[in-house]
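Chemist: For reference, the sequence and a predicted model appear below.
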Amino acid sequence: MTYAQLIERLANIGISEKEVNVRKPLSHGKFSAAFMLQYLCKVGSSQLYSD
């Protein structure tokens, strides 16, 4: 999935972000738990496991 596709999918659930605001935290591995859950939802993940 490209950053542009992710931005489009997030927009579909009412989250308006610019590509640069998504690219930077993802490339550095530093983002909020809320963003992680939104991302997982939009890429089709239905389960989250924690050990």
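Modeler: Arrived safely, thanks for sending.
Chemist: make it CA atoms for all contacts and neighbour counts henceforth
Modeler: Will do.
Chemist: What separation do you get for the most centrally placed residue in the chain and residue 29?
Modeler: The residue lying closest to the centre of the chain (Cα atoms, centre = their mean) is residue 39, at 2.9 Å. Taken as Cα to Cα, to the nearest Å, the spacing of residue 39 relative to residue 29 amounts to 13 Å.
Chemist: Structure two is appended below for comparative analysis:
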Amino acid sequence: MEEDGQIDEAAWERLVKNMLRAEMMLRGISYEQLVARLAALGITENVPNLRNKVARGRFTAPFFAQCMVAIGVDRLQFPTIDAIRTDLAGDHAAQALAKRNGLKARQ
């Protein structure tokens, strides 16, 4: 994150990576299962490549959408800019998102 309050590219990459991980956590979906679900949509991936792609957080919007559909997400909840700057910037951001989104889904 940059000092002037702007969010840098790496922070956006962490956000989408953690959103994907959070949705997988909420549904108990492993990388192996996601590979199988993507294959059912005609998208060829393997577990090591998928893990690396997600770990980097560098993937296309179409790939993100394909993963969300394969996981079964019908609605995405994006965090506020303040949440991105603070509580979603750390090492456990995927868990924080999963907890946050899981609680909102139950309300």
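Modeler: Good, I have the coordinates. Bear in mind that the values here come from a model prediction, so they are computed numbers and not experimental data.
Chemist: circling back to that earlier point, what's the matching residue for the residue nearest to the centre of structure 1 over in structure 2?
Modeler: With TM-score structural alignment as the criterion, residue 39 of structure 1 lines up with residue 67 in structure 2.
Chemist: In which helix or strand does that match reside?
Modeler: Taking DSSP states H and E as the criterion, the element that holds residue 67 of structure 2 is helix 61-71.
Chemist: Now that helix on structure 1. Mean distance?
Modeler: Here helix 61-71 of structure 2, set against structure 1 after superposition, deviates by a mean of 0.6 Å using mean Cα distance after the TM-score superposition for structure 1.
Chemist: Pull out the buried positions in the helix or strand following that helix.
Modeler: Towards the C-terminus, the helix or strand next in line after helix 61-71 of structure 2, according to DSSP H and E, is helix 81-85. Neighbour-count burial for helix 81-85 of structure 2, counted by 16 or more other Cα atoms under 10 Å, picks out 84-85.
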